[in-house]
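A.B. asks: need a 3D model of the sequence below.
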Amino acid sequence: MAKAFVYTELQVSIPFDRYDWRTANPVLQQQPGLVNKTWLAGIATNSIGGFYEFDSVQNAKAFVTDEFPARAKARGVAQTTRVFDGSSVEEASRYLNSMHFDGKLGPQPGAFVYTEAQISAPFAQAPWRDMNPILKRQPGLLHKTWLSGVHTQSVGGFYAFDTIENATRFVTDYFPTETKSLDVAYTTRLFDAGVVAEASRPMRSPFFG
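C.D. replies: Next comes the predicted model:
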C-alpha cells in the first residue's frame, strides 16, 4: 500500500494550550492506518489542524470522509481537508531532508508551513528538480515534504523552519515568486511549531523525537 499524507484545519480560533488535544489523541491513535500526526496551531488565527501520515490512500480517505468531518460537526465549524499521494514524491522529498522519508532530525522546528499551488499536473511533470536546489538555500529551512494531490494532482509542500521569522519570510517573499513563475494561484498557511511539541510527541510526530 502506498504512503499518503493528510492536511486538516478546523475553522476555529482557540489558543493551542486551551485545546483538548489530550482527549483527541487517544481517539486519533485508533484510526486505521495512521502512522503519525503533527499538530498544527495557526499563527495569528489560532486555527487548529494537523499533518498526518497514513499507510495508504484508502485509509487516509476514510479518515477525511468519516472521522474528521464528525469532529468538525461536533464543534459546529467549517473544516479543510486534503489528501496527498506519498508514492510519487519520495525522491523529491528526500533531497530536502523530509522527515517522512527518513530525514535527519536536527534542531526542533520553530514553525511549519503548508503550501498548495492551484495547478494540475502529474508530479513527475512538476519542476521539482529545478526548484529543490533553490528551496534548499532558503534561510532556516530544515525539512520539506513535497505533496501531490489525490484526484486533483495539485502540487504543494509541508515545511519545517527553524524560526517563525524565517517561515514568514518564505511565505511572503519567496513563495509568491515561485507561483508567479508558474502563473497560478496558491495557498500558504503558517503554524507555530513550538506550542504543539507536547501534543505531537505521543502521536509519533517525526519532528519532535
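A.B. asks: going by C-alpha atoms from here, please, whenever you check contacts or count neighbours.
C.D. replies: Fine.
A.B. asks: so where do the strands sit in the protein?
C.D. replies: If DSSP state E is used as the criterion, the strands of the chain fall at 4-10, 34-41, 48-54, 79-85, 111-117, 141-148, 155-161, 186-192.
A.B. asks: switch those strands over to TSV; also include mean neighbour count.
C.D. replies: Below are the strands of the chain laid out as TSV (neighbours: other C-alpha atoms under 10 Å):
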stretch	mean neighbour count
strand 4-10	23
strand 34-41	24
strand 48-54	22
strand 79-85	20
strand 111-117	23
strand 141-148	26
strand 155-161	22
strand 186-192	19
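A.B. asks: quick one, which of these is nearest to residue 94?
C.D. replies: Minimum separation from residue 94 across the strands of the chain (C-alpha to C-alpha) falls at strand 141-148, 7.9 Å.
A.B. asks: how far does stretch 92-111 stretch from start to finish?
C.D. replies: Length of stretch 92-111, first residue to last, C-alpha to C-alpha, to the nearest Å: 21 Å.
A.B. asks: swap in stretch 23-37?
C.D. replies: Note: stretch 23-37 ends 15 Å apart using C-alpha to C-alpha.
A.B. asks: check stretch 114-132 too.
C.D. replies: End-to-end distance (C-alpha to C-alpha), stretch 114-132: 16 Å.
A.B. asks: same check, this time on stretch 26-41
C.D. replies: 19 Å.
A.B. asks: rewinding a little: redo the strands of the chain as a markdown table? Include distance to residue 26.
C.D. replies: Formatted as a markdown table, the entries for the strands of the chain read as follows, by distance: least, C-alpha to C-alpha, whole Å:
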| stretch | distance to residue 26 |
| --- | --- |
| strand 4-10 | 18 |
| strand 34-41 | 12 |
| strand 48-54 | 15 |
| strand 79-85 | 20 |
| strand 111-117 | 23 |
| strand 141-148 | 26 |
| strand 155-161 | 24 |
| strand 186-192 | 23 |
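A.B. asks: ok, which of those comes nearest residue 61?
C.D. replies: strand 79-85 (7.0 Å).
A.B. asks: compute the inter-axis angle for that closest one and strand 4-10.
C.D. replies: Relative orientation of strand 79-85 versus strand 4-10 (axes from the mean of the first three to the mean of the last three C-alpha atoms, to 10 degrees): 170 degrees.
A.B. asks: strand 79-85 vs strand 111-117, what angle?
C.D. replies: 80 degrees.
A.B. asks: got the angle for strand 79-85 vs strand 141-148?
C.D. replies: Strand 79-85 runs at 80 degrees relative to strand 141-148, counting by the same axes, to 10 degrees.
A.B. asks: also this sequence, please, to line up against the first:
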Amino acid sequence: MTTNDRIYRSPMALVGGVLLLALAGWLGIDALIRGEGRTPWLALAALLTFVPLVVAYTLRPAVFAGEDRLRVRNPLRVVTLPWGEVASLRSGYTNEVVANSGDKYQLWAVPVSLRGRKRAARRQQRRDAQAAAAKAGKRVRGSAFGPAADLDEGPLRDEGDKIMEELRALQEARGKAATSQGEVTVRWAYEIIAPAVVGAVLLAVLSALG
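C.D. replies: Alright, predicted model coming up:
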C-alpha cells in the first residue's frame, strides 16, 4: 500500500465488527476471571476461535487501488493484481474482479446492496420527473415521486456501484502502463487462520473431555 492508494472499506462491517468484539471481550474476559473449573479454558478457546474470524470478516476486508495495481484484502487471503492483469470488474449479486487467467476474486469490502440500488433508482426517477416538469414549465410540489425538496438530494447510484465505476475507470486508464504489468499473487492470511484453528481444536478437545 502507498500513500496515494484509494482505500475502500465497508462502514457497516466496521461498526458491526467493533460491536461484536466488544461483546466477545466482555463475556470472554468475565468468564476467564470469574469462571471455575474448565470454564476459563473454554472461554479462552472460544475467544481464540471467534475473535480472529470476526476480525477477518468485518475489520479486515479492504480494497486498495493504486496507480499500478489493485490489492484485494479479503477475510482469509490477499490478492494483488497489476492493472494489466485485470480483465474486468463485474457487479451482480456480488462485486468481483476477474483476472486475465479467468480467476475470479470477490471484493468483500465492496458489498452489493440491492436495497441501495433500488433507493438510487427511485432518486433517479424523481430527478427525471423534476427535469420533465421543469422542461414543461411546471413546478413539482408532490407526486408519486415524492416531495420536490428531495429531488436533488442523494446520489444517483448506490455507493458500491460508484466504487466499481471508479475502479473500472482506473483500470482503463492504467491497464496498459508499463508499470502496471506483472503476475497475480495470492497470499493466505495465516495470522487469521492459525489462531482460529488452534482455538477450534482446543474447543473440540475440551468438549470431548466433557
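A.B. asks: mind checking the TM-score on these two?
C.D. replies: With the length set by TM-score structural alignment, normalised by the length of the first structure, the two chains reach a TM-score of 0.21; 70 aligned residues with a C-alpha RMSD of 4.9 Å.
A.B. asks: indicate which one of the strands of the first structure is closest to residue 95 of the first structure.
C.D. replies: Proximity to residue 95 of the first structure (C-alpha to C-alpha) singles out strand 141-148 among the strands of the first structure, at 8.8 Å.
A.B. asks: where do the helices sit along the first structure?
C.D. replies: 21-28, 57-62, 68-75, 90-95, 128-136, 164-169, 175-182, 197-200 (DSSP state H).
A.B. asks: for those helices, which one sits closest to residue 7 of the first structure?
C.D. replies: Shortest distance between residue 7 of the first structure and those, using C-alpha to C-alpha, is found for helix 57-62: 10.0 Å.
A.B. asks: out of the strands of the first structure, which is closest to residue 168 of the first structure?
C.D. replies: Nearest to residue 168 of the first structure, of the strands of the first structure and by C-alpha to C-alpha, is strand 186-192 at 7.3 Å.
A.B. asks: before we move on, the earlier item: ok, which of the helices of the first structure comes nearest residue 191 of the first structure?
C.D. replies: Set against residue 191 of the first structure and scored by C-alpha to C-alpha, the helices of the first structure come closest in helix 164-169, at 8.1 Å.
A.B. asks: buried ones in the closest one, by neighbour count?
C.D. replies: 164, 166-168 (16 or more other C-alpha atoms under 10 Å).
A.B. asks: other SSEs contacting that helix?
C.D. replies: strand 111-117, strand 186-192 (3 or more C-alpha pairs under 8 Å, 6 or more residues apart in numbering; DSSP states H and E).
A.B. asks: quick one: residue 39 of the second structure and residue 30 touch, right?
C.D. replies: No. Residue 39 of the second structure is not in contact with residue 30 according to C-alpha atoms under 8 Å; the separation is 10.4 Å.
A.B. asks: more neighbours: those two, which one.
C.D. replies: Looking at residue 39 of the second structure and residue 30 with other C-alpha atoms under 10 Å, you find the greater number of neighbours at residue 39, namely 16 against 13.
A.B. asks: next, count neighbours for the nearest residue to the more buried one once chain neighbours are set aside.
C.D. replies: The shortest distance from residue 39 of the second structure to any non-neighbouring residue, by C-alpha to C-alpha, 6 or more residues apart in numbering, is to residue 31 (6.7 Å). Here the count is done by other C-alpha under 10 Å, and residue 31 of the second structure has 17 residues near it.
A.B. asks: what's the spacing between residue 31 of the second structure and residue 116 of the second structure?
C.D. replies: Residue 31 of the second structure is 40 Å from residue 116 of the second structure, by C-alpha to C-alpha.
A.B. asks: hmm, back to that, residue 176 of the first structure: which of the strands of the first structure is closest?
C.D. replies: strand 186-192 (8.2 Å).
A.B. asks: helices or strands next to the closest one in the packing?
C.D. replies: strand 34-41, strand 111-117, helix 164-169.
A.B. asks: apply 6 Å and report the result again.
C.D. replies: On a contact count with 3 or more C-alpha pairs under 6 Å, 6 or more residues apart in numbering; DSSP states H and E, strand 186-192 of the first structure meets strand 34-41, strand 111-117.
A.B. asks: just to revisit the earlier point, can you put the helices and strands packed on helix 164-169 of the first structure in TSV and add distance to residue 22 of the first structure?
C.D. replies: Below are those laid out as TSV (distance: least, C-alpha to C-alpha, whole Å):
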stretch	distance to residue 22 of the first structure
strand 111-117	21
strand 186-192	18
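A.B. asks: and those: which comes nearest residue 38 of the first structure?
C.D. replies: When these are compared by C-alpha to C-alpha, strand 111-117 sits nearest residue 38 of the first structure, at 9.8 Å.
A.B. asks: quick one: the helices in the second structure, in order.
C.D. replies: Under the criterion DSSP H, helices of the second structure are mapped to 11-34, 39-54, 114-135, 159-174, 190-209.
A.B. asks: any buried residues in the third one, and which?
C.D. replies: Neighbour-count burial for helix 114-135 of the second structure, counted by 16+ other C-alpha under 10 Å, picks out 117, 119-127, 129-131.
A.B. asks: with the last one instead?
C.D. replies: Applying a neighbour-count criterion of 16+ other C-alpha under 10 Å, the buried positions in helix 190-209 of the second structure are 192-193, 195-197, 199-200, 202-203.
A.B. asks: kindly report the same for the longest one.
C.D. replies: Across helix 11-34 of the second structure, burial judged by 16+ other C-alpha under 10 Å covers 13-14, 17, 20-21, 24, 28, 31-32.
A.B. asks: what's that helix packed up against?
C.D. replies: So helix 11-34 of the second structure, by 3+ C-alpha pairs under 6 Å, 6+ apart, packs with helix 39-54.
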